[in-house]
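S.K.: what follows is a predicted protein model with its sequence.
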Amino acid sequence: MDGLIVDWASQVAEVELKDVLSRRWAHSLGVARRAASIGAILGKDADLLMAAALLHDVGYAPRLARTGFHPLDGARFLRDEHGADERLVRLVGNHSFALLEAEERGLREELEAEFPLLEEPLLVDALVYCDMTTTPDGEPTTARDRVAEIVGRYGADSVVGRFIRRAAPEIFAAVERVEAALAVQPR
């Protein structure tokens, strides 16, 4: 990967989100800032993390929504319209424990078949960390506050509320693993 993928991802995300979903765009920019701040723990994959951070919510764009499940819609868009890097597409399709939400929506088999989870735990955890420690407005937060905000926004008994409550222990564990990796990173 090189910086070109980050520039490309920024352009695509901006075109799809900035004017139609400005808050989602602000969140994506905040997630990308988080990615930039932790990229050193990923070495050569730092640019891939940045690109995934910028594009992780692109599937929310109204013109891209087919299933109503943004990780799947976003991954399909990146694969089908842009021929994007397979690892990037799989990160977007599976960001922040999307398989659990896909299960709630009856889409787990579809997501797993098209976009298998990457077997790169630190990279996957890093995207969870960036997404789940950034508010909808792009500001830093804690994972616990972010989960609470999501439950409050969607309601505990909604599909998203059920999913995020199921995913919370995994989210918190991923954030802890990234924080542990950051703690041993040379300064």
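M.R.: Structure's in. What do you need?
S.K.: going forward, measure contacts and count neighbours with C-alpha atoms only.
M.R.: Noted.
S.K.: which parts of the longest helix along the chain are buried?
M.R.: When the chain is parsed with DSSP state H, its longest helix is helix 159-183. Neighbour-count burial for helix 159-183 flags 160-165, 167-168, 170-175, 177-178, 182 (criterion: 16 or more other CA atoms under 10 Å).
S.K.: swap in stretch 134-154?
M.R.: Buried residues in stretch 134-154, defined by neighbour count with 16+ other CA under 10 Å: Thr134, Thr135, Pro136, Gly138, Pro140, Ala143, Arg146, Val147, Ala148, Ile150, Val151.
S.K.: over to stretch 20-29?
M.R.: Within stretch 20-29, the residues scored as buried using 16+ other CA under 10 Å are Arg23, Arg24, Trp25, Ala26, His27, Ser28, Leu29.
S.K.: from those, which land in helices?
M.R.: Arg23, Arg24, Trp25, Ala26, His27, Ser28, Leu29.
S.K.: what packs against the helix or strand hosting Ala148?
M.R.: Assigned by DSSP states H and E, Ala148 belongs to helix 143-154. Packing contacts for helix 143-154, counted by 3 or more CA pairs under 8 Å, 6 or more residues apart in numbering; DSSP states H and E, involve helix 121-132, helix 159-183.
S.K.: related to what we said a few turns ago, contacts for the longest helix of the chain?
M.R.: Here helix 159-183 makes contact (CA atoms under 8 Å, 6 or more residues apart in numbering) with 38, 41, 96-97, 100-101, 104-105, 122, 125-126, 128-129, 132, 143-144, 147, 150-151, 154-156.
S.K.: putting a second one here so we can go through both:
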Amino acid sequence: MQISAQRAADLAEEHLAVALPRRWRHVQAVGAKSRRLGHLVAPEERDLLVAAAWLHDIGYAPGIVDTGFHALDGARWLLRQGFAPRLAGLVANHSCASYEAAERELAEELAAEFPLEESPTSDVLWYADMTTGPDGQDLSVEERLAEIRLRYGPNDLVSRFWEKAEVPLLLVVDRVRRRMADQPM
């Protein structure tokens, strides 16, 4: 089933606002940023982009967590709720999730269930997520990566996977920045 951006925002609020208020602030800002950047994707993709932005961290929510890998848990939950596989795939693979999956020994499951999409829509989703801080503040991708490493510490799985994922992420961010320069609002 297709989902509107408003329905996605309502679902995210229902599952994150009270239980994880800091995550909720981040998600709200990513949703708003994705809406502002919607002109960078095809018109028929805009609602999907914004819905994926609202739902990209739903896998952190109590009652949705299963494996502890939020991207996979959220995507699987979306499928169980009857939402479109493409939306679930965008959530499953957002922001270099394949690198985290490898650290968690879930790479084969992720790839088998949710093939990686490389598109302007996925690029803008990654950009919105990775240029938004944990409290919803705008950050450069470099500031965001530094913040993540500081918050998790050097030996954490999250910091380890970003060591491997940084270059691919920066390539995506660069593609979006070029689109922004070519298609100003």
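M.R.: Arrived safely, thanks for sending. Treat the numbers as computed from the prediction; the structure is a model and nothing was measured.
S.K.: that older thread, from the ones in helices among the buried residues of stretch 20-29 of structure 1, which is closest to Arg87 of structure 1?
M.R.: In terms of CA to CA, no member of those lies closer to Arg87 of structure 1 than Ser28, at 18.6 Å.
S.K.: contacting residues for the closest one?
M.R.: Ala53, Leu54, Leu55, His56, Asp57, Gly138.
S.K.: so the second one sits against Gln11, correct?
M.R.: No - in terms of CA atoms under 8 Å, Leu54 of structure 1 does not count as a neighbour of Gln11; the distance is 9.3 Å.
S.K.: give me the more crowded residue out of those two.
M.R.: More neighbours surround Leu54 than the other of Leu54 of structure 1 and Gln11, with 30 against 13 (other CA atoms under 10 Å).
S.K.: and the gap between Arg23 of structure 2 and Val173 of structure 2?
M.R.: Using CA to CA, to the nearest Å, Arg23 of structure 2 is found at 22 Å from Val173 of structure 2.
S.K.: same check, this time on Ile148 of structure 2
M.R.: Applying CA to CA to Ile148 of structure 2 and Val173 of structure 2 gives a distance of 17 Å.
S.K.: what angle separates the helix holding Ala148 of structure 1 from helix 159-183?
M.R.: Interaxial angle, helix 143-154 of structure 1 versus helix 159-183 (axes from the mean of the first three to the mean of the last three CA atoms, to 10 degrees): 160 degrees.
S.K.: matching residues in structure 2 for helix 143-154 of structure 1?
M.R.: Under TM-score structural alignment, the counterpart of helix 143-154 of structure 1 in structure 2 spans residues 141-152.
S.K.: show me the contact partners of the matching stretch.
M.R.: Contacts of stretch 141-152 of structure 2 (CA under 8 Å, 6+ apart): Met130, Thr131, Thr132, Gly133, Val158, Ser159, Trp162, Leu170, Val173.
S.K.: how far apart are that stretch and its match in structure 1?
M.R.: Superposed on structure 1, stretch 141-152 of structure 2 shows a mean distance to its aligned partners of 0.5 Å (mean CA distance after the TM-score superposition for structure 1).
S.K.: residues contacting Glu104 of structure 1?
M.R.: Each residue near Glu104 of structure 1 by CA under 8 Å, 6+ apart is listed here: Val159, Arg162, Phe163.
S.K.: sort out which one of the residues you listed lies nearest Leu88 of structure 1 for me.
M.R.: Nearest to Leu88 of structure 1 among these is Phe163, at 23.0 Å by CA to CA.
S.K.: the closest one maps to what in structure 2?
M.R.: Using TM-score structural alignment, the equivalent of Phe163 of structure 1 in structure 2 is Phe161.
S.K.: ok, the residue of structure 2 most remote from its centre - contacts?
M.R.: In structure 2, counting by CA atoms, centre = their mean, Asp182 sits farthest out from the average C-alpha position, at 23.8 Å. Asp182 of structure 2 makes no contacts at all, as judged by CA under 8 Å, 6+ apart.
S.K.: how about it, what's its match in structure 1?
M.R.: Counting by TM-score structural alignment, Asp182 of structure 2 lines up with Val184 in structure 1.
S.K.: look up how far Met185 of structure 2 lies from Leu169 of structure 2.
M.R.: 24 Å.
S.K.: I should have written Glu113 of structure 2 there, sorry.
M.R.: 36 Å.
S.K.: with Ala88 of structure 2 instead?
M.R.: In terms of CA to CA, Ala88 of structure 2 sits 28 Å off from Met185 of structure 2.
S.K.: same check on Leu49 of structure 2?
M.R.: Distance of Leu49 of structure 2 to Met185 of structure 2, computed by CA to CA: 17 Å.
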